[in-house]
Every structure is written in structure tokens, then in C-alpha cells.
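In: sequence and predicted structure, then a few things I'm wondering about:
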Amino acid sequence: MKKLYFFLLSFLTVTTGAFAHQLAIKGVVYSKSTNTPLAGATVSIPAIDKISTTDRFGVYTFHDLAAGNYELKITYLGFEQEKKMVEVNPLTPPVLATSYLSSGSLQLAEIAVSASQAETANIISAVDVQLRPIQNSQEILRLIPGLFIAQHAGGGKAEQIFLRGFDIDHGTDINLTADGMPVNMVSHAHGQGYSDLHFLIPEIIQNVDFGKGPYRADKGNFGTAGYADFRTRSALDKNSIKLEAGKFDNYRTVGMFNLLGARARQNQQNAYLATEYLFSNGYFQSPQGLNRLNLFSRYQGVFRNNTILSGSLSAFRSTWDASGQIPERAVADGTITRFGAIDDTEGGQTARYNANLSLDKTFTDGSYLKNQVYFVKYDFELYSNFTFFLNDPENGDQIRQKEKRQIYGYQGTHQKEATFMGRPLRQEVGIGLRYDDINGSELSRTRNRKTTLLAVQKGNIQELNTFAYLNQTWDVSTRFSVNAALRFDRLFFNYTSLLEADASRATQKSAASRVSPKLNFTYAVTQALQLYLSSGMSYHSNDSRVSVTAVRKEALPAARGADLGLKFKPVEQLYVNAALWFLDLDQEFVYVGDEGIVEPSGKTRRYGLDLSARYQFNKNLFLDTDLNLARPRARDEAKGNNFIPLAPAITSTGGLSYQTTQGLKANLRYRYLGHRPANEDNSLTAEGYFLADAVVSYTFKNLEFRVSGENLFNSNWKEAQFETESRLRNEIEPVSEIHFTPGTPFSVKAGVTFSF
């Protein structure tokens, strides 16, 4: 490892010079309907096999050109292709080409494979956002290939996440952000890394930048199995009002409105307001009474073509009741139905308020600077009963987990281009901090959500994460590029117990650091085949209440991984991404049902295969499929007793999408999750499932009509499953078995959207 550090430091600290190219083409690409820059558009010069990708400002550049005429091909998924001729002359300044792309149909032929493409250009995500109708906030997470979710608390609790052989619980091993603002909650009252994405309105999602493995320098804590940044629309092309209603008392309305007029749009200023209200009683015998309200507003202005100011404000509040997880034996003996409850007084409420501001600026030398600040106010209160009458036969085992927090954050990046040994070198330096001020973090035993029986844990937490990274990508040739990076994180933990008589003696502090190197290679064998090798380290932090007492290496357990993969486009209509991977963790997090918490365990190892394919049969019909295989095991346990509970070994998703220019769209999708061990010796099995869903919509003038069906075959499936030791009121001895939350039965939802 020391040799790797030395190599990376040597590469990252090389003195480089600025570009001095005389002949170049520089251009900018805009959306015609919103007059906003299109980041991630592909611009190519087919005659000389050069490809560039637009940056945040929609800007692209070609260097080292000979004098002459060049045909540019500009493509962006979901937009009409444009071609234009540009003349390069040594007697005139570099050419500036401006393009305005109109919205159009999705064509996989527009996808290009190149070693020089920006790593943030996520092709699979761009295709899926175009093809898949996002029905609700849960669908947002499912945009990540291979990611599965489970809801087990009335729709208001954050989803349980599964990815790459991980039961990630609510976010222990995936770095989730929204417009760069953190979603994961450190030292959360319910579980480390708790990630609630319900504050995002699905209709405002423009794209998802995601990746698997610990290979991105700008992704820190929790970025082990992968990361995802959900990016909201910079502008609306029109106003809309949506009304939806469905089975089980499901009602939803969404409004999206432009706040500035046409003149402001012509001056590249856009602002909009989005609202969402949802109510659902759910399919359980005890009504869930889920109420969710979302408000979101965003402004973006482009000034002098070199400065972008973006800001957003949002408010989210949700309340719900829940039936919780139920034991198999209670259903088998007829005590309850599979949609019944042992304790139907579970539930909770949560709220989140966000302010996010960023300033992007490019300079005359081509360098780029971004500064972002954000503030989050967050409230959470959850009532659960996992073990029923195991610990308290008289009052029951209901618990309350509660907290209030404020998050303050800043992150800044500076990028520039230089040369190393005569070849392009892209340099990025990033710094930042995140400060969580958590008040009244509580675990208490309660009865019927009204009476507090015992405060088990209550305290205040302050956690500070400072970080810096250096990231460089060197284009060794037009086909081969090397990316090397170092990231440094320093975390400070402070916990003050409010249960101690002398608060000054109850305060505990500690600090820990983590250095995370990354080294990635990309090689374009042909215009249709790209190979890549990614490697790196990352970490997930422990809860502050653990970290203040743990040795330093246990506060920030490391992850080490590698991917060997390919991106392949054998024909214009087919795009394939495949990867063999492995990931080692120094410490795993394991769910503990009787306390409703996640606690650390031993070392683990995972390896597997990811395969994604997108195929276009004709101009109207598309196929997508993802297959994910994994072998997760505990490294320090004996064979046969080394299974990782609930870790998926095989998952697959896919579907057919049909779209016409006459306004008809249809989507048929499937989800498959295989059986998996529910405990360490595999003596209990968490049952898998196969589900099918469908959506059909038709647009006529300003109206869109939509009908969707979920679980078309009406399968009796289990959405969330745990091995839990529990005792029912009439039982003398406890029983350890599968406890589960039933998945939704067949349901239908219809909606109409009016655009203006």
C-alpha cells in the first residue's frame, strides 16, 4: 500500500504546463426549449475519430487540429441530432460554434464509446430516465441498475436498500446525494447512514449520476458499494398539473409551474416551483394514513456565458401509521392475515427543509471553479415494535427513535486542463466540510406511542467531516487514459449523554482520519469497445456513539475494491456494460431486530458480475435488462457459518418500452430477487420473488392519460424480511424465525396530466 501511495503522489504532483494549441474548435450546446446549457452532450468529428463531451456550461473543445473544414456531429439522448460544418483557419481565432438542440425521440445509435468521454457521462442512466416512467419516489432509487429496495413501515420510512451483495439497510454502504447535497444521515437515531429520498418529487429528476464501487474521489463517506447523485431539472419546458388515484385509497397530485416569463428565459434565467401531495391508506388491514407534502423551488441563471448561479429551496413533511413486520407463525396459525398486525400503533413523522446554493464559473484560461453551500433542517420520530412482548410481557416492546438536526455544508472544486508529456491532463482539486448538529437523539421504550416507559439512550451529537482530494486524468493517447486520485477525510465525533446527572462528565470526544487512493484505467480498443480497470479505497463511518469509545481504525472501517469491465456497442442499436468486481470491507453493519439498530461485525468479502444491456429493435421499441450476481461472505467465520444475512446473490430487472411520435407510450417491466440466507448459517431463508408491472400512457394535445398496474400476477411476496427473535402475548418461550412485511398485491392507478 505504501508503494501505491508513492506512485499516486508522484503522478498527482507532477508540474504541468498550460495548453498552447493554436488550432482548435470550441462550441456550446443549448436546449432549444429552455435555453439552458446541455451538460453531457456528445460532440464528434467522425472524419478524424475525435469525441468530446460538453461540460456544466454546455461547452466542448477540440485541440490539435489541422487547418481545414470539419463536420461536427452533436447528439444528446432525447434530442434531435445536429450536424454542422466548421472551418479552422490559422489566420483567425479559434472557432466558436453554437448549437440549439430540439427535443426528439430516443435513439441508441447516438451513443458513442470513447476513452476520452467524461466519467460523469452516465449512458445507462440517460437511457433509463428517457424510457422508464417514474411512478413514485421509490422508483427514483430503482433507476440504479442492480439496486433493489424494500419498504417496511407504512411508506413513510426510508427504504431498505440492496446492491452488489449488500443489505445496505437504509444507506450504510451507498453514498446518496441530491444536487450534491447529502442524503445519508450520519449517527442517525434509527441507523447509520439513514437515507430518506422522499423529499424529492419524482417529476423534477432530470438524470442520475451513479457508479458502483469506491472509485470516485469526490465521493467520501458511505461510498463503498457505490454512489448516486440525483439531479433536478434546471428548467421546465412547460407548466403542468397532475392528478392520480388508485386502489387502496392512493391519491396524489403534482403541480409544476414556471415562475419567470419568456424574456427571462431568453436571458438564460429560469425558475420554477414544484409541489406534491400524497395520501395513501395502503393495502394493510390497519389503514396507514400516509400523508406527504413536498414543496420545491429552483432558480438557475447563466451570466456572460461563463457563470451559472443555481439555488433551490425545499420543504418536506410526512406522517404515517404502520403495521410493521409480522412473524410467519402468526399468519400460519390464523392469528392474523398476511396483511394484519401484531402492533398496529407503529408509525412516525419526519420533516426536512433544504437550502442549496452553488456558483459555477469558467475563466479565460479554461479553468473551472464551483462553490456550493447548503443547509438542512431535519426532524425524525419513529415508533417500532420488532419483538412484541419479548422484553416486556406486560407493556410490549415498542420503541421510539427520535432526533432533531441541522446540517451545514460547503464543498468547492477547481478544475483545469494542462499537459503532461505533450498529452492532455485534467486536474481537479476539491475541499469541503459537513457539520451535523444533532439534538435529543433518543431511543426510548414506549407504549401505544403515548407513554414513555424508559429512556434507554438520549444525547446530543456533533459530528464534523472535513475533506480534500486531488484528482487527475491523463489522456496517454486518444484511446488510453489514466485516472489517479487521493482523498483525505478527517472526522471529529462528540457525544454528550443527556441521561447523566453531570453533563460535563458525560461528554466524550474523538477524531479519526482516512486516506483513500484511487487508480483507474480506460482503453478504447475500437470505436465500439472500451475496456476499463477501476480500483480504489473508501470507507463508511461508525456512529458517533460508537466512535467516541472505539479505537481509531474502527471509527472509519475501510473498503477496498476493483472492477474489470467493458462498454460494448457491437451494432448501433445495442449497448452493453459488463463488469467483474470484488469488494472487501474491514467491518460490516448488521441489523439487530430486538433493538431496532445496526451494529458492527467482522470483515467481509464480495465478488460478482454485473451485466447491463440496452437494445433498440426499431424507432419505437426498446429492451433493457440488468443481471447482477454476487457471492457475499464473512471472512473471519468458519465455512457454513459465514453467510451474510439478507445479502442478495442474484437479482435481475428489465423491461420493454414502446413509444410513438403520436403520443402512445407503454412500458412492461419485471423485477427478480433470488432466495437468500436470512442468518449466518443459512438455516433460514428469505424468500425471493418475481414481479411484473406495466404502465400505458397517451398524450393528446395538452393532456396525458396514464394507467399503471403493479404486481400484475398478484403474487404473494414478502417485501422486507428479517430473522428476529420475538414472543407473542400468549407465548411462554420466544421464537426465532422470519418476520416480514407483505408486498403490495395487484393494484391499479390512473392519472391525468394537463400541460400549459
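Out: Sure, I can see it.

In: only C-alpha atoms for contact and neighbour calcs from this point on.
Out: Noted.

In: now do the helices for the stretch 401-550 of the chain: every range, in order, please.
Out: 544-547 (DSSP state H, counting those that start in this stretch).

In: the chain too?
Out: 2-12, 123-131, 137-141, 262-266, 328-332, 544-547, 552-555 (DSSP state H).

In: then this one, side by side with the first:
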Amino acid sequence: MRDASVTSSSTRGFDAQDVASRSYSQPAEALEIDPGLIVAQHSGAGKANQYFLRGFALDHGYDIGLTIDGMPINQGSHVHSNGYADANFIIPELFGAVDVRKGPYFADEGIFSSVGSIRMEYVDRLREGLLSASGGMFGYGRLLGAKSFAVGDGELLAALELNNYNGPWERPDEQRKINGVLRWSQGTQENGLSITAMAFSNHWFGTDQIPMHDVALGLMSRWGTQDPTDGGNATRYSLSARWSQTSASDFSRVEAFAIRETTNLYDDFVYNLVNPLPLNDQTHQFDRRTVLGFNAVHGWKYNVAAIPVETRVGAQTRFDAIRNGFGDSYLRNQYDSIRDDYVKNYTHALWTDTTVRWTPWFRSTVGFRLDYVHGSVDTVLNPLYAPGWFAGAPNLIGTANDGELGRVFTSPKAGVVFGPFHELGNSEFFVNFGEGLREEDIRGALAHWDPAVGSYGPNVQLLTKTRGAEAGVRAKPIEGLDTSLSLFWQDFDAENTFSGDAGVTTYGRPGRRLGFEWTGDYSIASWAHAYGEVTGTHARFRGSDAVQKAAYLQLVNNDAGDPLYPLNLPGNAPGNYLMLAPVWVAKAGVELGEKTGWFGGLYYRYFGSRPLTEDGQIRSSATASLNVRAGYRFDNGWKIQLDAFNVTNQRSSAIDYGYGAFGRQDYLLFPGYAGGSIGVMDRHFKPQDPPAVRVTLSGPLTILDSASALGPK
């Protein structure tokens, strides 16, 4: 969608070469080109990643909006997590543009974009084609072919990707992925149209996070698993269209899409906390959805008293028809049903913004957004399959959570830019303020009954307000150097969390983030380029947690007679730390080489220690990695490339969580355990991958050039 002028210091735009020059081991990691963003994985090579940005643990996509060619990737009211954003289907080699934003300052950003957004666009034309074959350690293999041809008056782009990966785990991931893209387009992004079909299928096993104390005591390997059947499968099929028209005085763009997605997840995070051996605590979650929607924008360029003005008006709508649910399972065989619902989720928005260029060095943008979110939940749960039925548990756990709900939300936006000042390194200064919203899972907003514990409880609001401000500067103090510094603040009225394993949303206290983001990009010479970035954030809850204080006092007094007392105490005291909130994130890289001949690069990534509980007693480890690339580019366009990951063999964590669980190995420590505990409180982690090497051979796909005879060149 056509963007207005850059209105914040943290807005960035990248092209295909920028993405290709970075080092990443999985496709979604290519999104880490966004400064300050961390993309991590805790459960196999097929599950949606975990995202971290500006002091926010964004779960699987709660507040970071991902789109590809105008189509949303985030899935609202998803069975596993609200905003679930499975980006495993993206093909970074096809990127034509990647635009990143942060904060609630943009009128055309709404649901799932209150912290940030990443807009990806594929190329329309790839006449030279691309053939890429990669192989490496731990069973990694990937084959990609892509090429476009002239067909009629337009361009037909076709791409096919095949991928498999086992990983270093005792139970291999056995990931098997197939991915295809077919697009016919005419004209350009500014004046033209396109029709795109995509198809994606992914199957995998997944080693989840494991308890640190069992590894430290030598009871299990850091590459081991608590349940070798964890994993899942996912599919995504889409058909989308784009039409755009631009003239000297106005412009229009319309994007429409239809998406069909399915997800099956088998997870076991607390191991044997509830069910004793030979059972375990695995759950099966399924989500089937059809998504229909469109985005439209029209803009005008005009003068008022000789002052240039640009106004945009847009409309967005989306409808998700969903069937999802979950229950307990054993070895991927579900034996009860906790939730099973038909969900209808609608989001509609009208927005506008106006940019006024008061002088050649001063401009302002004011915007406004109106959102209407509504939907319904209708259970199809058979109470005979509800857990506890034969023990006399109420059979109202489904219908008690049925209903309809709708809410209207308004969000003002404003920003000013002044500069450049040549005497200050061509500097531009930015100030932004905006309000935004988070859409909660509609099942949680309607729920009155917690099916996991069998009790009534309050539901949460459907929409949560966020406010934010940012001040920053971008400058080019010397030739080839582009640098920026941004100071940001963002508040949430409630840090609500959705539990996919219970099907409920939990109230959270208000939260606040304060921080800074620095970036530097230096083109030293035609053969040398360097970049660096640092983000630091102070993230805290506001107010006090009386509920947690009361619960902690009960634990201290052991009122419930917990069989694992006092190992259930650490991390349960009240506090103000925002759990999993990243404090320090840093990335840096150096790339060397001309368009032909030898090339290489070094890539460093640092993900600092984070509090895993609100009292800060359990913290994650800091994660650092260094990747290396070396290769040779031939005159005919082919290249051979070697990528080495984690070359310093850092034995840290890819991701960490703090909670209570009971592993299979814990029976050696507590042989008589029969349930009834909140678990052994500990840091649960997914280890950082060990050193690995991959080799890629890639070049132009010329063998199909004769197909270009189908149409004019």
C-alpha cells in the first residue's frame, strides 16, 4: 500500500539486496533486518516464531503486524495465541521491498500493529531467474527455483521451494516443507495490477523447551525432549489481487485477498505435572480458518495557499471464519475435548492522514483511525468428551462462553519532521505521538468459564488501548554513513495474556516501556559495508499485584500442602518486571566483496538477559552468536557460498521461560509424586543451535528461457 512521507525516525525501508546480504538460518529470521527485532523458536522448525521488540515479548505475533503483498499473516483468535503469525512460508529471495515501522503513530496500521509492523512485497519480474540449492549439517536441504516470463501483456512469475531439516535434537525435527508462488502482473507497483496464488505445506516434530535443573543434574541431554511426539503441521493457500493507479495529482490502490489456513499443534510444556506416567500433559490444538478481506486507499496531492498538501483516505476490512479447539492428547491421539468452537471474527477500519509541507525543511502529519471489531463464539463441544464429566464436573463449559460482542475504537496520530540541516550532517528531527489498540482473542473477551480449572471467572475487554511517543534524529554526517537515534515511550492499559492451553485470557496490570534505539549503516567503499544497532529498554508493570501477593503468601505457608514445597516458591513473589521483556538487543555486521570475485561477512547478534518472572528471581541467559559467510561470485551470475553459524560455539539459550513443571526425570528426585503441585519452578530453555555449516550454489535459471516465446519481451 502506498505510504506517505517518512514520519518517524525508526521507519526503515529495505530492498532485496539488503535482505540477501544478511545471515539467517530459517526464513522468518530474515525479518531481523528490522532493527531491535529478535525472532526465536522454541518448538521445531514449523511452528510460528516468537517475536521480541522494544521491551515487548510479542509471543507468536500479538502486537507485530506482518503482511505479505497486502495479505495479513497474523491470525486473530488463533487457538495457540492471539495474532499467531506463521512466517515460515515467506521466501526472502523474492522480496522486492520490506518496510518496517514501530509504534502506534500510523493511521493505516491497526490490529496487531500497536508495537510494530513489517510489510513485505514480492517482486513482479524476475526474468533472469534464480536456481538455488543448499545443503548442510543436521539434515538441512533446500531447493529453490524462481523465474518470470512474458505472458500476453503481462508477466508470469513462478517459484517453488522444497526444504527439509532435522536439527541437532535427539528426536529429529524431520521438517518437510513445500512452498509455491504463481503471480501474473501487468505494469508496476504504482500503475498496474497483479493476481497471485500461493500454496504452502509444512510438517515437523518439535523439541520444546526443557527444564534447566534436569540438564544441570545430568538427568537429560540439552538436546533431549520430554515428549518425542510434539510437533505439528500447517498449510496456507491464498489468492490475492492488487490494482493501483497513480497520476501527478492523485493515486489509488486496492488489495483483496482470500486465505485458507490450517494448523495442528502437539505441545507439552509442563510434561507430567498433571498426569502421572505413563500419560503426560501433551495437548492437541487445531485451527481451521478462511480469511476474506481488502485494503483500499486513495490519496490527493494539492496546494493550499501555495503549500503542498497530501491527504490519504483508506478502508480496511477482514473476516475470519474459524473452527478451532483443543484437548488433552497422548502420542498425538486426542482423548478429550476442552474447547471446540465456531468463531466469527470481523475487523473494519476507516482511516485518514494529511501531510503538510509547511516549508522545504518542515512538515507535519496528522491522522485519525476508526476501528470496529465484532464477532461471535458458538461451541460445538460434546460434553461427553469434556474432562471430568464422569467425576460430576458441570457440562456447561461450552455454552457458558458463547455469545456476540462488538466494540468501536478511535485512535489519533500526529508527527512533525524538521530538517535537513546541512551544518548538522543533513539531519532530520522527528517527534511522534499516537494511540493504538490491541485486539484480544474474542473467545477470551466472551468467556465466563475457565474449562481448564472448572470455575467461573471474569472475561476481559475486547480492545485494549496503547499510547506511545517517539523523538529521534536521522543524519548523514559523512559520505556513506546513515545513522539514527530514537527515544521511545509506550504504555498499555492492560498487559493481558491469552493462554492457548486453557482457552482463556488473563487480566494484566498496565505496563510501560521506555528506551532508545540507535542504528548505523556505513557504505565504506564499493567493496566494504558495515552496520550496527543497539536497543535498550526499561520495561515494568505499573501498580501492584495484590492477587499474586495473596497467592504467594499461600505458597509460603504451604496452605495447599504442595508435595514439591519449597521448590514451588522461586519466581512466584509479586513484582513489577514485565516477563520475557528484552532489555538489550544488539546486532552488527561487516560485508566485503565486489559484484564478482571473493566475498565474505561477519554477523553478530546479542539478545540480553531477561526477567522470566514478575519478581525477577528467574532470569534468562544472555545469548550471543557469531555467523560467518564466505564465497565466490562468477562472471556468469553464479555463486558458491558457505555459511557458518554460531562459529564460537556459544552454549546459551535460543529462548527461555520461567514457570513450574514436572519432568519425567524428576521422578528420580520425587519418586512418589502423584500430582497436585504447581511444579518445580525453574528456567525452561531451548538451547542455541551448535555450530553448523551450509553450502549454497545459486545462479540464474536460464534453462527455461525458451518459454519467453509465449509473449513479447
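Out: Received it, and whenever you're ready, just let me know what you need. Remember, predicted model here, so these are calculated numbers, not experimental data.

In: returning to that earlier point: tell me which of the helices of the first structure lies nearest to N207 of the first structure.
Out: With C-alpha to C-alpha, the closest approach to N207 of the first structure among the helices of the first structure belongs to helix 123-131: 6.4 Å.

In: could you count how many residues lie near the counterpart of L585 of the first structure in the second structure?
Out: In the second structure, the residue matched to L585 of the first structure (TM-score structural alignment) is F492. F492 of the second structure sits with 24 neighbouring residues when counted by other C-alpha atoms under 10 Å.

In: so who does F492 of the second structure touch?
Out: Shown in contact with F492 of the second structure (C-alpha atoms under 8 Å, 6 or more residues apart in numbering): 464-467, 510-512.

In: reformat the residues you listed as CSV; add distance to V504 of the second structure.
Out: CSV is the format used below for these (distance: C-alpha to C-alpha, whole Å):
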residue, distance to V504 of the second structure
T464, 16
K465, 20
T466, 21
R467, 25
P510, 19
G511, 20
R512, 24
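
In: how about JSON lines for the residues you listed, with neighbour count and distance to N576 of the second structure added?
Out: Formatted as JSON lines, the contacts of F492 of the second structure follow (neighbours: other C-alpha atoms under 10 Å; distance: C-alpha to C-alpha, whole Å):
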{"residue": "T464", "neighbour count": "17", "distance to N576 of the second structure": "20"}
{"residue": "K465", "neighbour count": "17", "distance to N576 of the second structure": "20"}
{"residue": "T466", "neighbour count": "23", "distance to N576 of the second structure": "19"}
{"residue": "R467", "neighbour count": "23", "distance to N576 of the second structure": "20"}
{"residue": "P510", "neighbour count": "17", "distance to N576 of the second structure": "10"}
{"residue": "G511", "neighbour count": "22", "distance to N576 of the second structure": "9"}
{"residue": "R512", "neighbour count": "22", "distance to N576 of the second structure": "10"}
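
In: any idea what E261 of the second structure aligns with in the first structure?
Out: Match for E261 of the second structure (TM-score structural alignment): Y378.

In: my guess is its match contacts K404. True?
Out: Yes. Look at Y378 of the first structure against K404 with C-alpha atoms under 8 Å: they come within range, at 5.8 Å.

In: which residues touch stretch 699-713 of the first structure?
Out: 662-664, 691-698, 744-756.
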